[in-house]
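Colleague: okay, predicted coordinates and the sequence, questions at the end:
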Amino acid sequence: MQELDERFDVAAVVGDGLIRACDLRELGVHPSSVQRLERAGVLVRVRAGVYAKRDEWNALTPDDRYRRLIVATAGAARHPLTVSHRAAAAMHRLPMLGPAPTLVETAAQGRTGGRRTAHVATRRAGPPPTVTMIDGVACTSLLRTLVDVAVSEPLVHSVPMLDVALARPDITRRALALELERVSPTRGRAKAEHAIAFADHRAGSPGESVSRVRIHELGFEAPELQVRFDKILGSYALVDFYWRGIRLIGEFDGRLKYSRSRSVSGLDPAQVVYEEKLREDALRRVGERMARWGWSTAWAPRELHRLLTGFGVPTRR
């Protein structure tokens, strides 16, 4: 059994975490051994002919699992493929919200497309995209990926990606607009133009991006972003949203903000919560009000509408 484990470890190293049946055959592992370990729960099937160790697979984030599926699918393809849309977004490490996709999207040449297999969905791609290699996978360029996602996905999915990308010096609104013009989609163009115009590099997190989209979709007046309040606890406070006319601060509180606090700042999460409470109290003392919400509210339009209406946030005229 130890010798078998070592062979699986060798295959995992060769496959960068993925265990390919072809590598196992070369190492002398019989297919029946693979099937037996899969039934026993030691291995998990990533896709046909590709496996991973169950404990290692369970330790991955959903995004990392999806990236492993993309790598496995590209490696198993009979013909070279170019990963596109949400699959390319995942490879570019753009924020992926909602359930991880189960299909790998690829770019079709010209305006054909719409084909689907057990693992691959071929999307209409327009003119040939610029290709970049990520982890050994051919992907549409970051600029093209952002445009494809803006064309095909709702704002709550595309805007967080665009917000993150616009913080980079090589991605500009003009470059996105020019790429959209080059792609010239037959559908989704107006939606993409709206997403590109709406995106803002000042967004501090995907949760803030989703919240901003929801605030807009619900018809509320747009808040100011990343507003600074001086002389707060001997320093300053930077808030996510601010409706100046009604002196209301809006703060998105994702669990990630606190769960990552130790790795980012070295502080204990409980200490971060305590200091956040002191900050909020200081802002209230200078006459500001505070509305807080998290992911469950940001994803539920009725709840966010009820919250902001209760605080008197005005609607757009």
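Modeller: Looks like it came in fine. Residues are numbered from 1 along each chain as shown.
Colleague: for the rest of this, base every contact and every neighbour count on C-alpha atoms.
Modeller: Will do.
Colleague: show me where the stretch 151-300 of the chain has its strands.
Modeller: Taking DSSP state E, counting those that start in this stretch as the test, the strands found in the stretch 151-300 of the chain are 224-232, 235-243, 248-252, 289-293.
Colleague: now the ones you listed in CSV, with distance to Ala199?
Modeller: Listed next are these as CSV, based on distance: least, Cα to Cα, whole Å:
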stretch, distance to Ala199
strand 224-232, 12
strand 235-243, 15
strand 248-252, 17
strand 289-293, 21
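Colleague: looking at those, which is nearest to Glu56?
Modeller: strand 248-252 (32.1 Å; Cα to Cα).
Colleague: and the closest one with strand 289-293, angle?
Modeller: Angle of strand 248-252 versus strand 289-293, following axes from the mean of the first three to the mean of the last three Cα atoms, to 10 degrees, is 20 degrees.
Colleague: elements contacting strand 248-252?
Modeller: With contacts taken as 3 or more Cα pairs under 8 Å, 6 or more residues apart in numbering; DSSP states H and E, strand 248-252 sits against helix 206-217, strand 235-243, strand 289-293.
Colleague: for the first one, give me every contacting residue.
Modeller: The list of residues contacting helix 206-217 from outside it, by Cα atoms under 8 Å, 6 or more residues apart in numbering, reads 95, 155-157, 159-161, 163, 203, 221-222, 240, 252, 254, 294-295, 298-299, 301, 304.
Colleague: out of those, list just those in helices.
Modeller: Filtering the contacts of helix 206-217 for membership in helices, criterion DSSP state H, returns 155-157, 159-161, 163, 295, 298, 301, 304.
Colleague: and Ala87, which of the helices and strands packed on strand 248-252 is closest to it?
Modeller: helix 206-217 (18.0 Å).
Colleague: just to revisit the earlier point, now the strands of the stretch 151-300 of the chain as TSV including distance to Thr82 and mean neighbour count?
Modeller: Listed next are the strands of the stretch 151-300 of the chain as TSV, based on distance: least, Cα to Cα, whole Å; neighbours: other Cα atoms under 10 Å:
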stretch	distance to Thr82	mean neighbour count
strand 224-232	37	15
strand 235-243	37	17
strand 248-252	36	21
strand 289-293	39	16
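Colleague: against that first model, consider the following:
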Amino acid sequence: MARRPRTRLPGDISTLLWRGDGLLDLPTARTFGVSPDRLRRLARSGLLVRLAEGVYASAETMPLLDEWERHALMARAFVLSCHDAYATGWSAVINWGLPTLGRPPELPIVMRPKLASRGTTFSTYGRIVTAALPPHHRWQRRGIRLVSQAWAAATVALNAPVAAALIVADAVARREHDLAEAVRQMSRWPGVTRARWVAEHADPLAESPVETLGRFAIIAGGLPRAVSNAWVGMERPEFRVDGLWPYHHAAHEADGSCKYNNRPDAAKVVAQEKEREWRLRRLGLDIVRYDFALAAYRRADLIRRFHHLLRDNPPSTAPIRWWKHVPGVGPVEPRPGDWPSPYPVATILPPGWYDERR
């Protein structure tokens, strides 16, 4: 366990919060001889904060969390206060450790299995929806109930901007969960058309949110599709590129600032990147690079860069040598179905794909 931070809280309360991964609910408190009145007094004195009915957190800890970390904690608290409820949507996504884009919802959302007497309800601490939740999509993690990763991604895809939903879907597909099966369970739900689109376009080979955003720019721009994380090399697989257009002898590469920031070996990393790019260009690849800000907030500019790259490198009848990446295996020879078309692919995006309907 991580070391407990210093706190003004009484030792027994601090220990219980530590054991509860930042939360203390009334049943746990009673088990260890802590009365509800004592918790309420600590809340009135500003040492505890109530995140849900009968669930408390340290008031000193909350300001140290970013907005998604706060949402994750609030969601866990709300689940603890709601009998037989499961965190769902973004509240489940963040508690599964899946990637997010944008700001979290103001309040957590949980799901209860559907019964005739139940409907959607709101409280000060969150929103409760009811739905037919199959047993195999009911999970527990870190002491709370939450929907499966596939169900979480599917519920987000119902109403989130498509790019944000696709980031989650790619991560879920990479973890080998069946997003399409979850979407099939929602055939009559509002927004299911959007969720189906996201499930159909999820790519388990996209390994980071910025790669997904680059991939989505290609789709939105109606450009020829690239192969995600393909291997290239002179006579054997040497390097992986984030996206490869084999017929155009072109590639796109997403730059992550975490590769360089606050590292004692940053200069070495930069030198290795320069050497790698020189080798890739010697193979005959033309490359366009982009970062998260460009992909997330200036999509039209990124589409233009991709368009210019492909325009300047028209399709060749002799594609570059490449290998498909198989997670857990490595590079393998591509099959005929693995080859992308060298021509633009027109894709109809879901209506209102850029909007969010939380």
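Modeller: Looks like it came in fine. Fair warning: this is a prediction, and the values are worked out from it, not measured in the lab.
Colleague: out of the strands of the stretch 151-300 of structure 1, nearest to Arg260 of structure 1?
Modeller: strand 248-252 (15.2 Å).
Colleague: tell me, that closest one lands on which residues of structure 2?
Modeller: Aligning strand 248-252 of structure 1 against structure 2 (TM-score structural alignment) gives residues 250-254.
Colleague: check stretch 180-190 of structure 1 too.
Modeller: Mapped onto structure 2 using TM-score structural alignment, stretch 180-190 of structure 1 covers residues 183-193.
Colleague: what comes into contact with the matching stretch?
Modeller: Under Cα under 8 Å, 6+ apart, the answer for stretch 183-193 of structure 2 is 151, 154, 157-159, 195-196, 199, 350.
Colleague: corresponding residues in structure 2 for the top helix by length along structure 1?
Modeller: Assignment by DSSP H gives helix 269-285 as the longest helix of structure 1. The aligned range for helix 269-285 of structure 1 in structure 2 is 266-282, by TM-score structural alignment.
Colleague: who's in contact with that stretch?
Modeller: Contacting residues not belonging to stretch 266-282 of structure 2 are listed as 239, 259-260, 287 [Cα under 8 Å, 6+ apart].
Colleague: which one among those gets closest to Val79 of structure 2?
Modeller: Distance to Val79 of structure 2, by Cα to Cα, is smallest for Lys259 among these, at 36.3 Å.
Colleague: which ones are touching that closest one?
Modeller: 266, 269.
Colleague: distance of it from Ala85 of structure 2?
Modeller: 40 Å (Cα to Cα, to the nearest Å).
Colleague: give the aligned range of stretch 210-228 of structure 2 in structure 1.
Modeller: Stretch 210-228 of structure 2 covers residues 207-225 of structure 1 once aligned (TM-score structural alignment).
Colleague: for that stretch, buried residues please.
Modeller: Using 16 or more other Cα atoms under 10 Å as the test for burial, stretch 207-225 of structure 1 gives 207-216, 220, 222-223, 225.
Colleague: got a markdown table for those, with distance to Thr130 of structure 1 too?
Modeller: As requested, the buried residues of stretch 207-225 of structure 1 are exported to a markdown table (distance: Cα to Cα, whole Å):
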| residue | distance to Thr130 of structure 1 |
| --- | --- |
| Gly207 | 30 |
| Glu208 | 30 |
| Ser209 | 27 |
| Val210 | 29 |
| Ser211 | 32 |
| Arg212 | 31 |
| Val213 | 29 |
| Arg214 | 33 |
| Ile215 | 35 |
| His216 | 33 |
| Phe220 | 39 |
| Ala222 | 36 |
| Pro223 | 37 |
| Leu225 | 34 |
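Colleague: which two of those have the greatest separation?
Modeller: Spatially, the most separated pair among the buried residues of stretch 207-225 of structure 1 is Gly207 and Phe220, at 17.5 Å (Cα to Cα).
Colleague: returning to that earlier point: drop anything exposed from the ones in helices among the contacts of helix 206-217 of structure 1.
Modeller: 155-157, 159-161, 163, 298, 301, 304.
Colleague: mind checking how far the match of helix 269-285 of structure 1 is from the chain centre?
Modeller: Going by Cα atoms, centre = their mean, to the nearest Å, the spacing between the C-alpha centre of stretch 266-282 of structure 2 and its chain's C-alpha centre is 29 Å.
Colleague: mean deviation of that stretch from structure 1?
Modeller: When structure 1 is superposed, stretch 266-282 of structure 2 averages 1.8 Å from its matched positions, counting by mean Cα distance after the TM-score superposition for structure 1.
Colleague: for the match of stretch 180-190 of structure 1, list every residue counted as buried.
Modeller: For stretch 183-193 of structure 2, burial by neighbour count (16+ other Cα under 10 Å) applies to 183, 186, 191-193.
Colleague: which one of these is nearest Val326 of structure 2?
Modeller: Looking across those and measuring by Cα to Cα, the closest to Val326 of structure 2 is Val183, at 25.2 Å.
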